[in-house]
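Novice: model this:
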Amino acid sequence: MKVNNVSLTISAVSAAQYPATGYPEIVFVGRSNVGKSSLINRLIDRKSMARTSAVPGKTQTLNFYNIEDQLYFVDVPGYGYAKVSKRDRERFAGMIEEYLSTRKPFRGAVQLVDARHLPSEDDVSMYQYLKYFNVDVLVVGTKVDKTSKAKRQTIMRDIKRTLDLNQADQLIMFSATTGEGKDAVWDWLENQTGIGGSEQ
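Specialist: This is a model prediction of the structure:
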């Protein structure tokens, strides 16, 4: 999908603030600094619409990005950052659970894992959490340009095995630097949301 118009509609902390347009929504989840903002920016062909930061744990709200008045990308707080206080972690968890359990336009989740390493315990817990809510999940292995192409199949097998990936869910390797995987991610997004597949 070619994106011409995108805007940050709202940074929400509760259901009362969610947009009322009814557009389908996709949530982006992952460990702090796994590359969520970089993936979103690459998908929408922007350099800094989603705020990237060298400081883990910076995203502290549910950020709703309006894509072409057709769907929302929902960027949620990263997990697994030790310096985030227990109180903040509990607050983030409550925000995400409220969204997953109540939001009708929600169509699926993109979970990012770092392709350079095996998924962490937090990654496994998040995947299991999403499956508890019967969420369709696309797992995206980020920073794949920093891995050996000869080891690609081994990396994918290890990610699937560690997460115990459901056969209905998909794994795509992605690089924000080269753009590898971008079109495949968009194919999944369009299939999940039913939006028109205009030229990429």
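Novice: only C-alpha atoms from now on, for both contacts and neighbour counts.
Specialist: Noted.
Novice: next, residue 73: secondary structure please.
Specialist: For residue 73, the assignment made with DSSP: H, G, I helix; E, B strand; the rest coil gives strand.
Novice: name the residue closest to the centre of this structure, please.
Specialist: Taking C-alpha atoms, centre = their mean, the centroid of the chain lies closest to residue 28, which sits 2.1 Å from it.
Novice: next up, for comparison:
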Amino acid sequence: MAKSRVNYTQAQFITSAPDITKLPEDTGIEIAFAGRSNAGKSSSLNTLTEQKLARTSKTPGRTQLINAFALGEDQRLIDLPGYGFAKVPLEMKKKWQKSLGEYLQKRQSLKGLVVLMDIRHPLKDLDRQLIEWASGSGIPVLALLTKADKFKQGKRNSEVLKVRRELAEVSELIKVHAFSSLKGTGLNELQKQLDEWFLGPVQVKPPSENEAAPE
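Specialist: Predicted structure coming up:
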């Protein structure tokens, strides 16, 4: 496994906020994780950080607050409220949507958005709306197709290609990868993208005179 440039295992809980006014100061860089309530968002965060950072539940819709986790100086992971679970009361849905919308629209430190979708049911209406809005607002998007272990490799690859083609119509800059918290599939790709958002692209040094290519 390739070594990540950011140590995600050092993530520490900061706060659970009902809205952006209760979040840490809007400075530095934040990467947000968003997805439907049953997309495996908490499991993905726990796999990334190698700890039980986000609470998982058999009952979708338990993430009702904006959860912030510190990685280092002015680097944070944000776990946004899950959306789209039918059994959640309407008033609660409206409250979550309001806090999620305010965060996405007003948070200046947001530098990237990871949208998690079950690979068996990708690009539902709310997923598509979120991705289109983020892309249109200039927020880079990584679409993670979770629970990839549910498919064999051929089917998994075809689903990834299908979603890539559909999202290319929104923006060619949107990246799409399969992910499995159970198997670790896609973890390297997730870490690489987060590293780039937090630290910038890897700088490849040109060869020195002593390292000139052989003739």
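Novice: please say which position in the first structure residue 99 of the second structure maps to.
Specialist: Using TM-score structural alignment as the criterion, residue 99 of the second structure maps onto residue 95 of the first structure.
Novice: ok, its match touching residue 13?
Specialist: Yes - Residue 95 of the first structure lies in contact with residue 13 (C-alpha atoms under 8 Å); the separation is 6.4 Å.
Novice: shared neighbours of these two, which are they?
Specialist: Both residue 95 of the first structure and residue 13 are in contact with residue 62, where contact means C-alpha atoms under 8 Å, 6 or more residues apart in numbering.
Novice: wait, what's in contact with the closest residue to residue 12 of the first structure other than its chain neighbours?
Specialist: Excluding the flanking residues, the one nearest residue 12 of the first structure by C-alpha to C-alpha, 6 or more residues apart in numbering is residue 62, at 5.0 Å. Neighbouring residues of residue 62 of the first structure by C-alpha under 8 Å, 6+ apart: 11, 12, 13, 74, 75, 76, 77, 95.
Novice: tell me the contacts of the counterpart of residue 24 of the second structure in the first structure?
Specialist: Aligning on TM-score structural alignment places residue 24 of the second structure opposite residue 19 in the first structure. Counting by C-alpha under 8 Å, 6+ apart, residue 19 of the first structure touches 9, 10, 64.
Novice: filter the residues you listed down to the ones in strands?
Specialist: 9, 10, 64 (DSSP state E).
Novice: now do the contacts for the aligned residue in the first structure for residue 137 of the second structure.
Specialist: Matched by TM-score structural alignment, residue 137 of the second structure corresponds to residue 133 in the first structure. Going by C-alpha under 8 Å, 6+ apart, residue 133 of the first structure touches 100, 101.
Novice: can you report how many residues lie near the match of residue 99 of the second structure?
Specialist: 20 (other C-alpha atoms under 10 Å).
Novice: and residue 50 of the first structure? What does it align with in the second structure?
Specialist: Checking TM-score structural alignment: residue 50 of the first structure goes with residue 54.
Novice: touching, its match and residue 42? I think so.
Specialist: Yes - assessed by C-alpha under 8 Å, residue 54 of the second structure is found in contact with residue 42 at 5.1 Å.
Novice: okay, and the common contacts of those two?
Specialist: residue 79.
Novice: I figured residue 180 of the second structure hits residue 144, correct?
Specialist: No - using C-alpha under 8 Å as the test, residue 180 of the second structure is too far from residue 144 to be in contact (9.3 Å).
Novice: now do residue 16 of the second structure against residue 55 of the second structure, distance only.
Specialist: Separation of residue 16 of the second structure from residue 55 of the second structure (C-alpha to C-alpha, to the nearest Å): 12 Å.
Novice: same question for residue 8 of the second structure.
Specialist: 17 Å.
Novice: what about the alignment partner in the second structure of residue 146 of the first structure, neighbour count?
Specialist: Under the alignment (TM-score structural alignment), residue 146 of the first structure maps onto residue 150 of the second structure. Neighbourhood size, residue 150 of the second structure [other C-alpha under 10 Å]: 13.
Novice: swap in residue 106 of the second structure?
Specialist: For residue 106 of the second structure, using other C-alpha under 10 Å, the count is 11.
Novice: could you check how far the alignment partner in the second structure of residue 86 of the first structure is from residue 97 of the second structure?
Specialist: By TM-score structural alignment, residue 86 of the first structure lines up with residue 90 in the second structure. For residue 90 of the second structure, the distance to residue 97 of the second structure (C-alpha to C-alpha) stands at 10 Å.
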